[in-house]
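# the following block contains a protein sequence and its predicted model.
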Amino acid sequence: MSTDAGQKRILILGGTAQALNIARDEIAKGNDVITALAGRTEAPTLPPGRHRIGGFGGAKGLARYLKEEGIDLLIDATHPFAKTISENAVLAAQQSGIPLKTVTRAPWQAEQGETWLKVADEAAAAALLPAGARAFLALGRQHVALFRSREDCHFILRVVDPPIEPSTDSRWQWVIGKPAQAADTEKALFEAHGITHLVCRNSGGTAGYAKLEAARMLSLPVVMIERPLSNSSRSGTASVSDNAAKSKR
């Protein structure tokens, strides 16, 4: 199946910092790497190797792609909340007979001095916010629809790409850009917008952790959306970035 003796052709389901690191490592070993990205952002960070942008058409489509491309190993390094693609990866591996390696990262844990309000999903998060809250939504635009019914709150939403049609609702403000790596930068952002609550998903890892540090510095309550049950037991190999995140505990 591989093009050269000893070389593996690997498909990485990516979109995370972990996937970038895995692609680099596998290419350094001499393997042929293809990274699949969902295509939700206009200018994604592209890992080394080959790329595929867009969906596969469900588990059957992914299984077909694995066979047609002669893939030797499928690696699921998607976001911990990417429930559908992770489930499709399991089914596709079973249907195609291709080995699957699932890589995840440990969830964040509340530290001393932090106030976490744990909820199951976005609907519960929206319902939990008190009237008059100025909430920072670190969720992505595709996950905020359920908050629009809260006409008694003000929301600041961070997105990577500018909205096609800017909101005319004064209750909503947009912050364009990726999460800052420095807690002081996030803290200054929260202070500038008068944030009273942080709403985020328990993604784990180091990317995006600074917002939790900033919330702790400002004594802001964090409405933490827990991981989907089907993904809570995802197992795999911890990366260097995972270990760095764990060392914060």
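Yep, it's here.

# use CA for all of it now, contacts and neighbours both
OK.

# count residues in the vicinity of I10, would you?
The burial count assigned to I10 is 23, neighbours taken as other Cα atoms under 10 Å.

# swap that for K178, sorry
Neighbours of K178 using other Cα under 10 Å come to 12.

# tell me the contacts of the residue lying closest to G204 once chain neighbours are set aside?
Closest residue in space to G204, ignoring its immediate chain neighbours: P107 at 4.2 Å, by Cα to Cα, 6 or more residues apart in numbering. Each residue near P107 by Cα atoms under 8 Å, 6 or more residues apart in numbering is listed here: N202, S203, G204, G205.

# in this structure the second one contacts W108, no?
It stands for S203. Yes. Counting by Cα atoms under 8 Å, S203 touches W108, with 7.2 Å between them.

# run through the strands of the protein in chain order.
Listed in chain order, the strands of the chain (DSSP state E) span 9-13, 32-37, 50-53, 73-76, 100-102, 116-119, 134-138, 154-159, 172-176, 197-201, 222-225.

# which parts of this protein are helices?
17-28, 58-68, 83-96, 122-128, 183-192, 210-217, 240-246 (DSSP state H).

# put this beside the first:
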Amino acid sequence: MRILLLAGTSEARNLAHALVERGHQVTASLVGATRAPRDLGCETRIGGFGGEQGFRDWLAAHPVDLVIDATHPFAVQITDRTARVCADVKLEHLQLRRDPWGPADGDNWTFIDHPAQAESVIQTGSKVFLATGRQTLEQFAGLSSCTLICRQIDPPEEPFPFENGEFLVGRPPFSIEDEVQLFTNLKIDWLVVKNAGGVMSRSKLDAARQIGLPVLMINRTAPPDGPIVTSVDAALEWLDAHYQG
């Protein structure tokens, strides 16, 4: 089967290898947000499609039987576009979206729907650790009275967009102990996180619980209609069941 895998997550990487092992012809697509992505074990294209029409043109020139969207749960534009185009051209489409996180005993989480709401929750003068990526930094402009630290994988190519902030470079995974030490040494008052889910990146939340650090959790938007699975195993089971019947 010819499969286009929209990648960029650890689940996508694991799924790519599993699909190739099962004999599928896989093309993985990365937007290029990380400069040195890990090998996916299949044909890989890096860079966007050039918008919706570019995506349509690529599909017309590279016929596939199935599109699997295993992008980040907050890659909303890509996910919505993919669902819309696949429905329009009647192309089979599966979403792999890992389960969101939920609070446990000892967690101090506040939920918001948009980064702009952070200023109504976080106190003036707070030191804030933004574990949200650089793409949405501008949406935290309202935290002008706070000190902001944004962690990203690659060294920044441009300065921090606000005078009250700085970048911290680090490549995951991070242990709970590492995160506890980091937050303690930096004297962080608030941790801001997108509810991306997943095991590998949960250590910062476990560390926050351990030291009593409040967390501002940004909710996901609702996914498009269509089949959704929450794990690599479930994606493989769906594929087997769907194409055996």
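Good, I have the coordinates. In this text, all values refer to a predicted model and were calculated from it rather than measured experimentally.

# returning to what we had before: out of the strands of structure 1, which gets nearest to A23 of structure 1?
A23 of structure 1 sits nearest to strand 32-37 of all those, at 6.5 Å, using Cα to Cα.

# counting contacts, what elements does that closest one pack onto?
Counting contacts by 3 or more Cα pairs under 8 Å, 6 or more residues apart in numbering; DSSP states H and E, strand 32-37 of structure 1 packs against strand 9-13, helix 17-28, strand 50-53.

# right, so of those, which gets closest to G113 of structure 1?
helix 17-28 (28.2 Å).

# flag every buried residue along that closest one.
A17, Q18, A19, L20, I22, A23, R24, E26, I27 (16 or more other Cα atoms under 10 Å).

# picking that back up, make CSV from the helices and strands packed on strand 32-37 of structure 1 and add distance to L220 of structure 1 to it.
Listed next are these as CSV, based on distance: least, Cα to Cα, whole Å:
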stretch, distance to L220 of structure 1
strand 9-13, 34
helix 17-28, 27
strand 50-53, 38
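
# what's the closest of those to P130 of structure 1?
Nearest to P130 of structure 1, of those and by Cα to Cα, is helix 17-28 at 34.1 Å.

# distance check, the residue nearest the centre of structure 2 against Q123 of structure 2.
Closest to where the C-alpha atoms of structure 2 average out (Cα atoms, centre = their mean) is H72, at 2.9 Å. H72 of structure 2 sits at a distance of 29 Å from Q123 of structure 2 (criterion: Cα to Cα, to the nearest Å).

# and what of G197 of structure 2?
Here the criterion is Cα to Cα. By it, G197 of structure 2 lies 26 Å from Q123 of structure 2.

# counterpart of V199 of structure 2 over in structure 1?
Here V199 of structure 2 is matched to T206 in structure 1, going by TM-score structural alignment.

# can you check L213 of structure 2 too?
Aligned by TM-score structural alignment, L213 of structure 2 pairs with L220 of structure 1.

# next up, the contacts around M200 of structure 2.
M200 of structure 2 neighbours (Cα under 8 Å, 6+ apart): P172, P173, F174.

# how close does it get to A61 of structure 2?
In terms of Cα to Cα, M200 of structure 2 sits 36 Å off from A61 of structure 2.

# again with A87 of structure 2
18 Å.

# what about these two, which has more around it?
Counted by other Cα under 10 Å, A87 of structure 2 and A61 do not tie: A87 has more neighbours, with 14 against 9.

# and the more buried one, what pairs with it in structure 1?
Under TM-score structural alignment, A87 of structure 2 pairs with Q94 in structure 1.

# and its match, what does it touch?
Counted by Cα under 8 Å, 6+ apart, Q94 of structure 1 has zero contacts.

# again, only using 10 Å
A59, A63, N88, L100 (Cα atoms under 10 Å, 6 or more residues apart in numbering).

# what is the neighbour count of the residue mapped onto T71 of structure 2 from structure 1?
Aligning on TM-score structural alignment places T71 of structure 2 opposite T78 in structure 1. As a burial measure, T78 of structure 1 scores 24 neighbours (other Cα under 10 Å).

# now T78 of structure 1: closest residue in space, sequence neighbours ignored.
Per Cα to Cα, 6+ apart, closest to T78 of structure 1 is G14, 5.0 Å.

# how much space separates that neighbour from A36 of structure 1?
6 Å.

# which neighbours do these two share?
L46, P47, H51, R52, D76, T78.
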